[in-house]
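Undergrad: test case, fold it:
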Amino acid sequence: MKLHANAPLGPKGRAFMVRRVTDDGLSLAEAAEAAGVSERTAGKWVRRYRAEGEGGLLDRSSTPKTVHNRTPDDRVEAIEALRRIRLTGPEIAELLEMATSTISAVLKRIGLGKLSRLEPIEPVRRYEKSRPGELIHIDVKKLGRIRGVAGHRIVGRKAAQRGPSRNDAAGVRRSQTGYECVHVCVDDCTRLAYVEVLADEKAQTAIGFLKRAVAFYRSHGVTVERLMTDNGSAYRSAVHALACRRLGIRHIRTQPYRPQTNGKAERFIRTMLREWAYASVFGSSAERAAALSGWLERYNFRRRHGALGHRPPIERLRELTGNNVAGIYI
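TA: As a prediction, this is how the structure comes out:
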């Protein structure tokens, strides 16, 4: 077991306990009681310290010195060679006349337990559109509603779980407080962002958000051409497709199980959570939502963005369009 260095009876805690015996003159029983361990445990660490010094207070490996039934190295090499030509575990076991369980254990040990591990790692493909509005990214992040009880991010998971009551200040069971949906939209070229906190992520809600996002970008002189989303049910609906056609927007969906395709929205959400949603202790969901507009104004107009040469999105937009929109904000 690997303990944290500052655990109560980790290496530092053991050294403190041992010195209370060797330097301060406490008895084993007194030192053990103060450390919250048995006298036998305290005696073990004192003996190790006296025999080995500070090194004796470290955890010892539980791995046996000799493994008598370990698969020979030449067999491991043969298993790896056969795996690299895409043979399955049972096929390798049959060819080498070995137990399937042994083959499975060896493959796991050498990091080839899954055939997908043999596929070359795809390089990260970074791109950035050259025109504002050429592509916008939309995504949704769910946030638990705040009903007067601090959550695990403030008091820690254990404290939140052992709280005095399972009901919040309003008498509502905590597990029933539900979620709010933060809809985000980011322009690929300028990173100019539009965000709303809404009740759900249904198709009509998503359509309303899209229309307001398009109006927001239009107010900054930007015409939205294409939209990228994930494969959520709202974005796959017929009414959403119709809304995109009426807005003159081509809708693109990400490859299933590859959220990184919509990476700019994902990255924006991480920044938003760190700097807004989780940055302060909010007394209610309404208080948290009220703080959003101030943070978003700072993000768009003042916060320096590393990918934009340490300039805010609005400066990038002004550079590309020639419009002086620094004083406009919705």
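Undergrad: going forward, measure contacts and count neighbours with C-alpha atoms only.
TA: Noted.
Undergrad: excluding its backbone neighbours, what's nearest Val140?
TA: What sits nearest to Val140 in space, not counting adjacent residues and going by CA to CA, 6 or more residues apart in numbering, is His183, at 4.5 Å.
Undergrad: okay, now that neighbour: neighbour count?
TA: Applying other CA atoms under 10 Å, we find 23 other residues in the vicinity of His183.
Undergrad: isn't there a strand covering it?
TA: Yes. Using DSSP: H, G, I helix; E, B strand; the rest coil, the assignment for His183 is a strand.
Undergrad: isn't it right up against Glu196?
TA: Yes. A contact is recorded between His183 and Glu196 when judged using CA atoms under 8 Å, the distance being 5.4 Å.
Undergrad: touching both of the two, which residues are there?
TA: When contacts are counted by CA atoms under 8 Å, 6 or more residues apart in numbering, His183 and Glu196 have Phe209 as shared neighbours.
Undergrad: any idea which helix or strand carries the residue nearest the centre of the chain?
TA: Nearest to the mean C-alpha position of the chain, counting by CA atoms, centre = their mean, stands Arg270 at 8.2 Å. Arg270 is part of helix 263-272, with elements assigned from DSSP states H and E.
Undergrad: now that helix: buried residues?
TA: Burial within helix 263-272, assessed by neighbour count using 16 or more other CA atoms under 10 Å, is assigned to Lys264, Ala265, Glu266, Phe268, Ile269, Met272.
Undergrad: once you drop chain neighbours, what's closest to Arg173?
TA: Leaving aside its sequence neighbours, Arg173 is closest to Asn167 (4.3 Å, by CA to CA, 6+ apart).
Undergrad: hang on, I meant Arg316
TA: Looking at Arg316 with CA to CA, 6+ apart, the closest residue is Thr190, at 5.7 Å.
Undergrad: show me what contacts that neighbour?
TA: Under the criterion of CA under 8 Å, 6+ apart, the contact list for Thr190 reads Pro132, Leu308, Pro313, Ile314, Arg316, Leu317.
Undergrad: again, but for Ile252
TA: By CA under 8 Å, 6+ apart, the contact list for Ile252 reads Arg226, Leu227, Met228, Thr229.
Undergrad: do that again at 10 Å, thanks
TA: Applying CA atoms under 10 Å, 6 or more residues apart in numbering, we find Ile252 in contact with Leu135, His137, Arg226, Leu227, Met228, Thr229, Asp230, Asn231, Tyr235.
Undergrad: ok, which pair from these is furthest apart?
TA: Across the contacts of Ile252, the longest distance by CA to CA is 16.8 Å; it joins Leu135 and Asn231.
Undergrad: also this sequence, please, to line up against the first:
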Amino acid sequence: MPHATHANAALTPRAQLRLARLIVDHGWSPARAAERYDVSWRTAKKWAERYRDEGPDGMHDRSSAPHHQPNRTPAPVVRKIVHLRWKQRLGPVEIADRLGRASSTVHAVLVRCRINRLTHIDRATGEAIRRYKHERPGDLIHVDVKKLGRVPDGGGWRYVGRKQGNRNRAATPDLPRNKWRNPLGGTCYLHTVIDDHSRVAYVEAHDDETKETAAAVLRNAVAWFADRGVTVKRVLSDNGSCYKSNLWNQTCAELGITPKKTRPYRPQTNGKIERFHRTLAEGWAFKKFYSSEAARLAALPAWIHEYNHHRPHSAIGKHSPITRLDNLAGHHS
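TA: You can find the predicted model right below:
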């Protein structure tokens, strides 16, 4: 395939062919042809020799890289560099120290192999990230529990400061206490469900994460999705005790759902719901001042509606999640 003429070339391939033909076919001297085309006689001679040897096909620029590079990093060393980068995610300096090479050499190898950045590599295993998305709503739902400290009456420490936050917590009635009788803030357990295809979310707030609560949330979520024309087929959860119970498996069997588990100690497997939890915290839980836990929970349904129906989602083409449900008219409002 012909090479494109570089930006500083004095001649185009067509002009090079004309120059070469003047010398070879018409008997012009290299100096006279060079003067005609305003180039050096060495350049004119080079194109004339190319034309004699290769004909018109030789009138294209070639790479200036040498055919043989005796100082190039040996292949076995390159393989070791790549191995340390992918499997241990070490930087150029650390790799160079282990292999007894210059860090600049290691960096050059990483750039040449296109692994000088680790943004596309899974941090836990060093393997390339495998992204997936199921084709239809309901093919897979993700479930998990997000734990949040409850907001004491008068506001939490994030907005009123540690000192006043502790006072508000102490003054809030019906809070659990530790063994020294000091009041604890308590925990709000948000049982969250995300549809893999559409990213539509379903959330319930509870006081625990028991197997009974998890099973009840699954039943409610499946019914909620069914009202929107979605039949749930599989559910993906982590290895929490509530999801490993017999009650959870029985509930899935009754609903006709196949339960699936993430790999142990690998939250990335359930990354879609982990990312939703971050959005939930930033967009609702800690977005503004709430004077009590009841006030914060009262704002949750409106935020979920905004997320599902109006918020553009970057992972699905900046559309709102609800638009990806293939349900009956009228369910999107």
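Undergrad: that older thread, and Leu135 and Asn231 of structure 1? Which one has more around it.
TA: Leu135 (24 against 16).
Undergrad: relative to Glu201 of structure 1, how far out is the more buried one?
TA: When CA to CA, to the nearest Å is applied, the distance between Leu135 of structure 1 and Glu201 of structure 1 equals 21 Å.
Undergrad: in the helix ranked longest in structure 2, what counts as buried?
TA: Among the elements of structure 2 assigned as helix by DSSP state H, the one spanning the most residues is helix 211-226. Residues of helix 211-226 of structure 2 classed as buried under the neighbour-count rule (16+ other CA under 10 Å) are Lys211, Thr213, Ala214, Ala215, Val217, Leu218, Ala221, Val222, Ala223, Phe225.
Undergrad: same question for stretch 30-42 of structure 1.
TA: By neighbour count, and taking 16+ other CA under 10 Å as the criterion, the buried residues in stretch 30-42 of structure 1 are Glu30, Ala31, Ala32, Ala35, Glu39, Ala42.
Undergrad: between the contacts of Ile252 of structure 1, which is nearest Arg19 of structure 1?
TA: Distances from the contacts of Ile252 of structure 1 to Arg19 of structure 1 were compared by CA to CA; the smallest belongs to Asp230, at 59.1 Å.
Undergrad: just give me the neighbour total for the aligned partner of Pro259 of structure 1 in structure 2.
TA: When the structures are aligned by TM-score structural alignment, the residue of structure 2 matched to Pro259 of structure 1 is Pro267. Using other CA under 10 Å, the number of residues around Pro267 of structure 2 comes to 15.
Undergrad: make sure Pro267 of structure 2 is actually in contact with Gly240.
TA: No. At 11.7 Å, Pro267 of structure 2 and Gly240 do not qualify as touching, with contact defined as CA atoms under 10 Å.
Undergrad: re the thing from before, and the next element down the chain from the helix holding Arg270 of structure 1?
TA: Note on helix 263-272 of structure 1: by DSSP H and E, the next helix or strand toward the C-terminus is helix 285-301.
Undergrad: what range in structure 2 matches that following helix?
TA: Using TM-score structural alignment, helix 285-301 of structure 1 corresponds to residues 293-309 of structure 2.
Undergrad: gap between the two ends of the matching stretch?
TA: Taking CA to CA, the first and last residues of stretch 293-309 of structure 2 lie 25 Å apart.
Undergrad: what do you get for stretch 199-211 of structure 2?
TA: As for stretch 199-211 of structure 2, its first-to-last residue distance stands at 24 Å under the measure CA to CA.
Undergrad: what range in structure 1 does that stretch sit on?
TA: Stretch 199-211 of structure 2 corresponds to residues 191-203 of structure 1 when matched by TM-score structural alignment.
Undergrad: cool, and stretch 230-240 of structure 2?
TA: Using TM-score structural alignment, the residues of structure 1 aligned to stretch 230-240 of structure 2 are 222-232.
Undergrad: pull the contacting residues for Arg177 of structure 2.
TA: With contacts defined as CA under 10 Å, 6+ apart, the neighbours of Arg177 of structure 2 are Ala170, Pro183, Leu184, Gly185, Gly186.
Undergrad: what distance do you get for it to Ser103 of structure 2?
TA: Arg177 of structure 2 sits at a distance of 56 Å from Ser103 of structure 2 (criterion: CA to CA).
Undergrad: please apply the same query to Ala281 of structure 2.
TA: Counting by CA to CA, the separation of Ala281 of structure 2 from Ser103 of structure 2 is 41 Å.
Undergrad: who's more crowded, these two?
TA: In this comparison of Ala281 of structure 2 against Ser103, neighbours counted by other CA under 10 Å, the higher total goes to Ser103 at 17 against 13.
Undergrad: show me the residues around the more buried one that make contact.
TA: Ser103 of structure 2 neighbours (CA under 10 Å, 6+ apart): Gly91, Pro92, Val93, Glu94, Ile95, Ala96, Asp97, Val109.
Undergrad: trace it over to structure 1, please.
TA: Structural correspondence for Ser103 of structure 2 with respect to structure 1 (TM-score structural alignment): none, the position is unaligned.
Undergrad: where's Ser103 of structure 2 relative to Leu110 of structure 2, distance?
TA: Here the distance between Ser103 of structure 2 and Leu110 of structure 2 works out to 10 Å (CA to CA).
Undergrad: any idea which element Val140 of structure 1 lies in?
TA: Val140 of structure 1 belongs to strand 136-144, assigned by DSSP H and E.
Undergrad: that older thread, who touches the helix or strand following the longest helix of structure 2?
TA: The first helix or strand that comes after helix 211-226 of structure 2 along the chain, using DSSP H and E, is strand 234-237. Applying CA under 10 Å, 6+ apart, the set of residues contacting strand 234-237 of structure 2 from outside is 138-145, 193-196, 218, 243-244, 252, 256-263, 267, 269-270, 273.
Undergrad: those, buried ones only, as a ChimeraX selection?
TA: Once 16+ other CA under 10 Å is used to decide burial, the buried members of those can be selected in ChimeraX as follows:
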select :138,139,140,141,142,143,144,145,193,194,195,196,218,243,252,257,259,260,261,269,270,273
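Undergrad: what is the nearest of the buried residues of helix 211-226 of structure 2 to Trp41 of structure 2?
TA: Distance from Trp41 of structure 2 was checked for each of the buried residues of helix 211-226 of structure 2 by CA to CA. The minimum falls on Phe225, at 79.1 Å.
Undergrad: that closest one touches Gly138, doesn't it?
TA: Yes. With the criterion set as CA under 10 Å, Phe225 of structure 2 and Gly138 qualify as a contacting pair; they are 8.0 Å apart.
Undergrad: who touches both of these two?
TA: Residues within reach of Phe225 of structure 2 and of Gly138 at once, by CA under 10 Å, 6+ apart, are Asp195, Thr231, Val232, Leu325.
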